[in-house]
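> build the 3D model from these lines:
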Amino acid sequence: MSTITLDSPIASVLGSTGKDKKKVEAFVDKLGLRTVGDLLWHFPRTYLQTGEISQVDQLVEGQPLAVVAEVISAKAFSFTNRANGRQGNRTELVVATSGVRLKLTLFAKSRHVAEWHVGQWQPGTKGVFTGKVSRFREQWQLAHPQMVRITGQAQDHREESALLLAETMRGLFPIYPTTAPIETWDIARVITFALSVLDDLPDPLGKQVPAQYGLVDLSTALRGIHLPDDRRELEAAQRRFRFGEALVTQLVLARRRAATRVLGAQRRVGGGKLLASFDAALPFELTAGQREVGEQIEADLAEPHPMNRLLQGEVGSGKTLVALRAMMRVVDSGGQCVLLAPTEVLAAQHYRSIVALMGDLAAGGLLGGSEHGTTVTLLTGSMNKAQRTRALSAMASGEAGIAIGTHALLEEHVQFADLGLVVVDEQHRFGVEQRAALTDKAIMPPHLLVMTATPIPRTVAMTVFGDLEVSTLRELPAGRAPIQTSVVPLRDQPAWWDRVWARVREEVGKGHQAYVVAPRIGGDDAEEGQVDAIDVDEAGEQLPGVREGELSSVESLAPDLADGPLAGLRVAILHGRLAGEEKDRVMRAFAAGEIDVLISTTVIEVGVDVANATTMVLMDADRFGISQLHQLRGRVGRGGLPGLCLLVTQAERGSPARERLDAVAASTDGFELSLLDLQQRREGDVLGAGQSGYRSSLQFLKVLRDEKTILEARGAAEELMAADPDLLTEPGLRDQVTALELSTKSDYMERS
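Predicted coordinates for the structure are as follows:
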């Protein structure tokens, strides 16, 4: 018999004849597990402990429940949603345990899926059911249930099922991420066999690191993850994998920081008089926070290695002014700067506001311009050929000290004479690769400043990993009024639909204006850069969307509202597919008070400032991420008038989507919301790309929970790098680090 290793095909532990072939195909095609290593790194998503099997004689509403129960009935239903008239499907199960019956509801995308659930949970099937207890119409229910089948499978599996049921009732039982036709007991059985035939595994962490930091070896950790006898064994195994993942990541980041320092960056220490002239002409004093952050950025720009700094602050706190002063310092040093904005509306807004702030300093080289000034240019996709040619020429020649634009700046033919600083506004609207494409246009690595009112999860993650310095403007924006934010749960309260539009009419009747924001332009066409929020379960698996079918769109809402609940009001639309002149015309009309209600996509998310707008209605609000919700809400309450933001949703109470909306309604603190975003969405792709293979995937580490472990691993990485930069004495670690470095998109690890 040949030796089985981590690289052996999964068939070596599954079998290769008859129906085993079908099982192998399912493991490979459905779960992506091709080798024994892939199998062993397919970790359980949770565990069930005998002590956690609930007593059901005294149920309490809202309590977590875990029971072994038998299915009494299973039925599929189709229904019509009262709020939107659309048809839905569900499966209803009734299970019994210790004389108590519980109802479970599973929503399905189609009637076929609902009936498939019925086939899987025929009466007599036993399983483990977990969830939160609720009571509806005098019947106990299990909300958002997680279910694992125990018995009721084909005859040849009943003996194994009985053993599994016995295993469930003692010790810890692993519950794996799985998909039909593979069940958790299939995975548990195969992994148990694989662990029994594998020889002792060489530990990639070597001997020194585990001994120094109190870690169990790899073989012990794998058995502790898959076959733990108690919580102590499980926690020791989890610590081993969390520390190992953190250490490898920290080593890669440390090596890249070292490589970047070797490449270096141009020190930008000033020398010209642009910044001094600007400061002298400012009609107001900088705040203490703006001065402090400005000094931090100035010190960074003077270093011979690239700045990588996040500037966060609420809308109106002065981020753009701080960034502009940084850009002027780079121009004073002979370099050029780029301000990248996610939409043409925002890019144009930045261009106008910066030119206005700079005055004659923005007309360097032109008649009437200051002798200490520079040229400010704008580049967007909707410009005509002559406008684009002028902008491209000014950037390539070095004439334009400051270039402002959208994704058009990322195009291959855009060139700069000496790009020294890249400023990215509202970074959650840009992918890592897009931001990297711009920084790659520099001769030497440019300095990077990213601005946001709500840090995205990736940024928070990289902050903890130590690759992003953070500056915060903490002063409250001047002239901002409180904003009342309320969730409008149409699934529970369909009658509130009419009240939403009554409130809009009330505000317009007071002489104010309102925004209505939809997640789609028309049909299923999303705004450029708009990505729907995705909710995941405990295992990181994507949950189905709150609302099936067509989402609210600007093009469908506008006529419906104008002819219905908003009849008689002046209604207009705004989205990214409109011509540039039309977008400008609509925004000017709205700012002038000639439009009562603006029905828009997220193009108004940032850069739009209309003091008289007091109300915002967000349709299908669950489709927006926390950062977007917070930013969109910031469009109202800007003129000293109290603001109102209504989050319209079909999300169920207790669902991740509803929790997200409730949290936004409860807080206006951007950083607090970013932490919630991180908890819900995980850390984003900290490694820069979706990794495959057991050697490189980030499976156990969670940034908020494991901050101490990450910092501990950072210290270990620094010690290892100082003693042995090439990791010659730690070949296992070196191999892991090299594999991660060679991953197709690991170039983007440290770019946030």
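
> from here on, just use CA atoms for contacts and neighbour counts.
Will do.

> show me the contacts for P642.
481-484, 614 (CA atoms under 8 Å, 6 or more residues apart in numbering).

> now render the residues you listed as TSV, adding secondary structure and distance to I182.
Output for these, formatted as TSV (DSSP: H, G, I helix; E, B strand; the rest coil; distance: CA to CA, whole Å):
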residue	secondary structure	distance to I182
A481	coil	55
P482	coil	52
I483	strand	49
Q484	strand	48
T614	strand	53
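
> count the residues that sit near I402.
28 (other CA atoms under 10 Å).

> after the helix or strand it falls within, next one along is what?
Element membership for I402 (DSSP states H and E) is strand 400-405. Using DSSP H and E, the helix or strand that follows strand 400-405 in sequence is strand 419-425.

> what's next to that following strand, contact-wise?
266, 268, 323, 327, 330, 335-342, 435, 438-439, 441-443, 445-452.

> list buried residues within the residues you listed.
The neighbour count (16 or more other CA atoms under 10 Å) marks 266, 268, 323, 327, 330, 335-342, 435, 438-439, 441-442, 445-452 as buried among the contacts of strand 419-425.

> mind checking which of the residues you listed are in strands?
336-340, 447-452 (DSSP state E).

> format the residues you listed as a markdown table; extra columns: distance to L646.
Output for those, formatted as a markdown table (distance: CA to CA, whole Å):
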| residue | distance to L646 |
| --- | --- |
| Q336 | 42 |
| C337 | 39 |
| V338 | 36 |
| L339 | 32 |
| L340 | 30 |
| H447 | 40 |
| L448 | 36 |
| L449 | 33 |
| V450 | 29 |
| M451 | 26 |
| T452 | 23 |
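
> if we take those residues, which one ends up nearest to V94?
T452 (48.5 Å; CA to CA).

> the closest one against F430, yeah?
No - using CA atoms under 8 Å, T452 is not in contact with F430; the gap is 11.7 Å.

> which helix in this structure runs the most residues?
In the chain, with assignment by DSSP state H, the single longest helix is helix 231-263.

> for the comparison step, fold the sequence that follows:
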Amino acid sequence: MGEPARAVSPDGRASLPGGPRGMLGQSVDRHVGARTAKALGKLGIRTVADLLRHYPRRYASRGRLSTLRELRLGEHVTVIAQVASADIRPMRAKRGAILTATITDGTDRLTLTFFGKHRGSLEYHQRRLRTGATGMFTGTVGAYRGSRQLTHPNYETFDDLDDEHEALGRAEWPIPIYPASQAISSWTIQRAIAVVLEHLDAADLPEALPADYRRAHGLPDALTALRWIHEPHGDEDWKRAQKRFRHEEAFVLQTVLAQRRAAALASPAVARPPRSDGIRDAFDARLPFELTAGQQEVGRVVEEELAGTVPMMRLLQGEVGSGKTVVALRAMLQVIDAGGQAALLAPTEVLAQQHLRTVLDLLGPLAEAGMLGAADQATRAVLLTGSMSAGARREALAAAASGEAGLVIGTHALLSEVVQIPELGLVVVDEQHRFGVEQRDALRAKAAATPHLLVMTATPIPRTVAMTSFGDLETSTLRELPRGRAGVSTTVVPAHLPRWIERTWERLRQEVDKGGRVYVVCPRISSSGSGDDVEEVADLDDEDVEAYGSAEQVIFGGTGSADRRTMASVEDVLPMLRELPALEGIPVGQMHGRMTPEEKDAAMADFATGRTPVLVCTTVIEVGVDVPEATMMLIMDADRFGLSQLHQLRGRVGRGSEPGVCLAVTAAPPESTTFERLSAFAESTDGFALAELDLKLRREGDVLGASQSGRSSSLRLLRVLTDADVIDAARTAARDLVARDPELTSEPGLAQMVAESVDEESAAYLERA
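The predicted structure is shown next:
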């Protein structure tokens, strides 16, 4: 598909439909130099709107020094400190000189290191870094001989800034510290913003918040808030500005969700009431286990909603292995009993095929309509994926279109225009976070009448996240696990300790000798390929993914090097494991996203039967794959994954009667935030607690779909874990506004910002498609 239509702004800059207008849509290079614009671009800042929404990370005071003790290795930091000393000495091993300066907060110290071809090239820095001078220093925290240091940091002393500050009367104003990089410093960003603010007026800014809402919550207008957040005269200014923008972000988001919900509810659904002695009752009678109390309660809620003409719009979340699939299957069978069809959308072929196998196993003769030996109440389940043969695809399409198949299971292939499901009464979307909203709605649009919707996720979602990410849905939660699960123990394995690595392979051997199966998960398919080789690895900040050493060093022991930040890959790890003396005689298989469906099926079959009891794989096995004999999960470069994803991976083992073991291998330094995050993962098996911690440690991400679209987060100040009151207030007000004014004609500024959010998301979806 081609690119979406693009508008051209008055300055000749192409922009997406609905993008920022007027001055806000102008390129930053019209207001700052080309060099600064290029550096800003590396931070994702390309327009004036981007620049103005690049809010300070924190605020500092000239008289208050930063706490140096809290600095972590690998962090890019900006600190305010005082120079304690600055000395130049010649290099010992080669020509050149080194300037070593020490800065202090009064308690702790940090070294600044500058290299030069000769002493004279460093004297400029030595003069500026006089003892007693105070200033701002920015760079990435490294280590040398056990001491933390910044190498060639950017810096400005307050002596450098005094003339400017005094002339503007800013000596006592809070100093904004912006998210920056090696390419551009915080104070350079501050100056660029000041240039733009000088020429900005109220007419340039859409006002997203209704006047009565601003008054009720004591919030300033948009222009005042922008000036306060970037050029505060006191702490009260930036605090009030941040409050305003948190409300704005929440209000725009909740308005989008309210409009979506209102549109979905405006068209009635076909009522699908339960039927006595139908296929669902027959299914319940053949279940080999008793439903948990949670499954029964959610089942009652879903049953009632399916029986009505108001479309069900429900999110079903639950721990790994809590039985969401059974709840969804009972709902689909209720719809089939009422004369409808149901479609289940899965994010990967492996998961879609797993769902089909699970459904066929659970239904037995109930899924064999048209076959000899089928039950009286039988239906048929078919699979639709992109890689099916032409003949199999034609057969599945015909079964779905004729209504013969009551259950249609598939991947994105279900969204194709050629797929017809005329009596579609229920859409089930598994692992919703892998899809955009448009994909969900594209499948629902295939129905003659609005179908009911059940969204499932095994990634636990805190309540406030559910209100934002899935604010158009009602939420049900399954926390209770089926009886008989033995549980999983987790250990973090430091890659720099050879004996720990040796013990890891010994432990793997023990599991296989006992009859278990072992997953060895790698973040990449190939170490020499492009970014496409990375499958479903969490989008972490650079400082969160410091991985040292090669796969070979980790597997065979030895310390890594910060110069070799190669992720473990299936193609590298597979032959290495086959050479390990500890694993002699053990067949090792592989599975990843480049393999054909037939190859994946064969790999999983060999793994499940024990023909290859060790499977080196990517996160293609993250969800849905169910091998009860799997007792061990070994995650290579575990720091490359988010906490929720690690929890998902861990959920693949310990699903039978034998206890599971999860080993998270990392080369991250023990004192780093990354290692702390992995330790938290090892200490807790509560997916909901880990999900909340994941949000605290990482950016919220874009709740309107950035994880799918690849664009930056629309939430810059709103924190879904701590701003529940803001989200609640915005949700109530937005729903009331949409109820009385669906088109937002009374709030043009809000309508513009909503259009920008939705159009950007739609354009990103079209570009992906």
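
> let me see the TM-score of these two.
For this chain pair, the superposition-based TM-score is 0.81 by TM-score structural alignment, normalised by the length of the first structure; 707 aligned residues with a CA RMSD of 4.5 Å.

> before we move on, back to that, among the ones in strands among the buried ones among the contacts of strand 419-425 of the first structure, list the two that are farthest apart in space.
Q336 and T452 (22.0 Å).

> most neighbours, which of the contacts of P642 of the first structure?
Ranked by neighbour count under the definition other CA under 10 Å, the contacts of P642 of the first structure are headed by T614 with 27 neighbours.

> looking for the alignment partner of that one in the second structure.
For T614 of the first structure, the aligned position in the second structure is occupied by T631, per TM-score structural alignment.

> tell me which residues in stretch 76-91 of the second structure are buried?
76-86, 88, 90.

> restricted to strands, list those.
Going by DSSP E, the strands hold 76-86, 88, 90 from the buried residues of stretch 76-91 of the second structure.

> surely Q312 of the first structure and K319 touch.
Yes - in this structure, Q312 of the first structure is within contact of K319 by CA under 8 Å, at 7.4 Å.

> so what sits against both of those two?
Joint contacts of Q312 of the first structure and K319 (CA under 8 Å, 6+ apart) are 451, 473.

> so how many other residues sit close to T343 of the first structure?
25.

> show me what contacts it?
406, 576, 603.

> what's the longest helix of the first structure aligned against in the second structure?
Alignment of helix 231-263 of the first structure against the second structure: residues 235-267, by TM-score structural alignment.

> for the matching stretch, buried residues please.
237-238, 240-262, 264-265.

> same question for stretch 99-118 of the first structure.
Quick answer for stretch 99-118 of the first structure (16+ other CA under 10 Å): 101-109, 111, 113-115, 117-118.

> in helices only, show me those.
Per DSSP H, helices hold the following members of those: 111, 113-115, 117-118.

> list just the nearest of those residues to H413 of the first structure.
Ranked by distance to H413 of the first structure (CA to CA), these are led by V113 at 49.6 Å.

> distance of that closest one from G334 of the first structure?
64 Å (CA to CA, to the nearest Å).

> same deal with P477 of the first structure?
Separation of P477 of the first structure from G334 of the first structure (CA to CA): 33 Å.

> show me which of the two is the more surrounded one.
A side-by-side neighbour count of P477 of the first structure and G334, using other CA under 10 Å, places G334 first with 18 against 15.

> list the contacts for the alignment partner in the second structure of that one?
Aligned counterpart of G334 of the first structure in the second structure: G339 (TM-score structural alignment). Applying CA under 8 Å, 6+ apart to G339 of the second structure gives the contacts 272, 423.

> cool, and A613 of the first structure?
A613 of the first structure neighbours (CA under 8 Å, 6+ apart): 512-515, 635-638.

> now with 7 Å, please.
512-514, 636 (CA atoms under 7 Å, 6 or more residues apart in numbering).

> what about the residue nearest to the match of T614 of the first structure when sequence neighbours are not counted, how many neighbours?
Computed as CA to CA, 6 or more residues apart in numbering, the closest residue to T631 of the second structure that is not its neighbour in sequence is G660, at 4.4 Å. By other CA under 10 Å, the residues close to G660 of the second structure number 26.

> D212 of the second structure and A225 of the second structure, how far apart?
17 Å.

> out of these two, which sits in the busier spot?
Using other CA under 10 Å as the criterion, D212 of the second structure and A225 rank with A225 on top: 22 against 9.

> element containing the more buried one, please.
A225 of the second structure belongs to helix 222-230, assigned by DSSP H and E.

> what does G749 of the second structure give?
G749 of the second structure belongs to helix 748-768, assigned by DSSP H and E.

> check which helices and strands that helix sits against.
helix 235-266 (3 or more CA pairs under 7 Å, 6 or more residues apart in numbering; DSSP states H and E).

> what's the angle between the helix it packs on and helix 748-768?
With axes from the mean of the first three to the mean of the last three CA atoms, to 10 degrees defining the directions, helix 235-266 of the second structure sits at 70 degrees from helix 748-768.

> any idea of the angle helix 235-266 of the second structure forms with strand 452-457?
140 degrees.

> and helix 235-266 of the second structure, how far from the first structure on average?
Following the fit onto the first structure, the mean deviation recorded for helix 235-266 of the second structure is 1.8 Å by mean CA distance after the TM-score superposition for the first structure.

> all strands of the stretch 651-752 of the first structure, in order?
Counting by DSSP state E, counting those that start in this stretch, one finds no strands in the stretch 651-752 of the first structure.
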